[in-house]
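Q: Show me how the following folds:
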Amino acid sequence: MDTFRDQDAAAEYARGLLRGERIRLRAATDEDLAEVERWWNDPETAVLQQASILPRPGGAVNDLLRSWSANASPGSVGFAVEEEADGSLAGHVALWGGAAPQRCGTLAVVLGPYARGRGLGTDAVRTLVRYGFAELGLHRIELRAWAFNKRARAAYRRSGFIEEGRRRDALFHAGRFHDEILMSVLAHEFPHA
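A: Next up, the predicted model:
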């Protein structure tokens, strides 16, 4: 059975595929990757995403981001997040590991400091998840977040993710242990398809 009525319907689908309400996903440039690497190595970003606040040597993070952004593996993609209003780089998002037969991708997002708390992260996550289900054919998308990263967890919930588990005392920062939250969304649960 055909999904599209005609080529106009197909074009409309394609036009909106990488666009959110206020962002668009696009191929990452060398300049984008260098900027995201600076954010990644910034302690205020690192504490929200990494097990250790440990700046990586020049190029190491860039190589990782470049591999995510190559879009060369089935079920794995990475994109720069661009704010539509002014074309500025807001972040980077990636899905990896979504190959058959499991079709379960893992989501990662890095936002620039100016983009946080403005709804751009929620928009980027929704757009990438929609892409993962509609274009990659994923069945499940999962992620991990530190319990103290309440803003990110709220954005994930607004994007349809549910908490399905907790790794107790899995992270050590600031002299104490913190939980890691496991969250996921299934294709049939996603409210923004």
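Q: alpha carbons only for contacts and neighbour counts from here, please
A: Will do.
Q: How many neighbouring residues does the closest residue to Phe190 other than its chain neighbours have?
A: Setting aside the residues directly before and after it, Phe190 is nearest to Gly160 in space (C-alpha to C-alpha, 6 or more residues apart in numbering), at 5.6 Å. Residues within reach of Gly160, counting by other C-alpha atoms under 10 Å, total 20.
Q: would Gly160 count as being in a helix?
A: No: the assignment for Gly160, made by DSSP: H, G, I helix; E, B strand; the rest coil, is coil rather than a helix.
Q: hey, where'd the strands end up in this structure?
A: 23-26, 77-83, 89-96, 104-111, 140-146, 162-173, 176-186 (DSSP state E).
Q: Please generate a structure for the following sequence too, so the two can be compared:
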Amino acid sequence: MSSFWTGKRVRLRGVEPADWEVFQSFTEHSADQRAVDRLYPPRSAAWFQEATAARAKQPSTDLDLAIESLETGELVGSLSTHGVDRRAGRFGYGIGIGHQHQRNGYAAEAVVLLLRYMFGEQRMHKCEAKVYEFNEPSLRLHRSLGFTEEGRLRAHEFLAGRHWDAVLLGMTLPEFVARWELPQV
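A: Predicted structure coming up:
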């Protein structure tokens, strides 16, 4: 029997306190930091140890998952949900893949696994994502998965000396099942 959380390239798992060094290494690429969130000042090993230990406890209802390569067993990134609205059936998510692991299909497979869970097991109806206008690889990824651009927040974030638009993308359950399968029992 295979795990629901395992695809052909990746396995989603809980964040472990020992993951702190890999998460710290992901911050060494400034463009990736900006693409996912923003550029942060350097942080100590102690900070990463504490922050990763807190993530490992998953104190909220949001998911915070590590993305592991099946081929190498390496931690290649993470993804998390946010803004889960059970009444409306809506949620958002974010994903980050370490620079050296990008363009290997890890993000696409991890997102499909997450969507399959949220739509098929958590009764969600819509997923929302926000991508900065300069992050063309992420915009291509989302469009290839079936997300639709729903709008823009103009001059929404300040990064690298200027304001950038945030592109709002969404996918509904019917749009998901038109491309991907729901979980099998």
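Q: returning to that earlier point: could you measure from the residue nearest to Phe190 of structure 1 over to Asp123 of structure 1?
A: Using C-alpha to C-alpha, to the nearest Å, one obtains 12 Å as the distance from Gly160 of structure 1 to Asp123 of structure 1.
Q: And for Arg24 of structure 1?
A: For Arg24 of structure 1, the distance to Asp123 of structure 1 equals 9 Å [C-alpha to C-alpha].
Q: for Asn62 of structure 1, same thing?
A: Separation of Asn62 of structure 1 from Asp123 of structure 1 (C-alpha to C-alpha): 24 Å.
Q: State which helix of structure 1 is the longest.
A: Using DSSP state H, we find that the single longest helix of structure 1 is helix 120-134.
Q: okay, and that one goes to which residues in structure 2?
A: Using TM-score structural alignment, the residues of structure 2 aligned to helix 120-134 of structure 1 are 106-120.
Q: Over to stretch 151-158 of structure 1?
A: Residue span in structure 2 matched to stretch 151-158 of structure 1, by TM-score structural alignment: 137-144.
Q: mean shift between the matching stretch and structure 1?
A: Compared with structure 1 after the fit, stretch 137-144 of structure 2 shows a mean deviation of 1.3 Å (mean C-alpha distance after the TM-score superposition for structure 1).
Q: picking that back up, give me the distance from the match of helix 120-134 of structure 1 to the chain's centre.
A: Relative to its chain's centre, stretch 106-120 of structure 2 lies at 9 Å (C-alpha atoms, centre = their mean, to the nearest Å).
Q: same thing with stretch 22-40 of structure 2?
A: Counting by C-alpha atoms, centre = their mean, stretch 22-40 of structure 2 is centred 14 Å from the centre of its parent chain.
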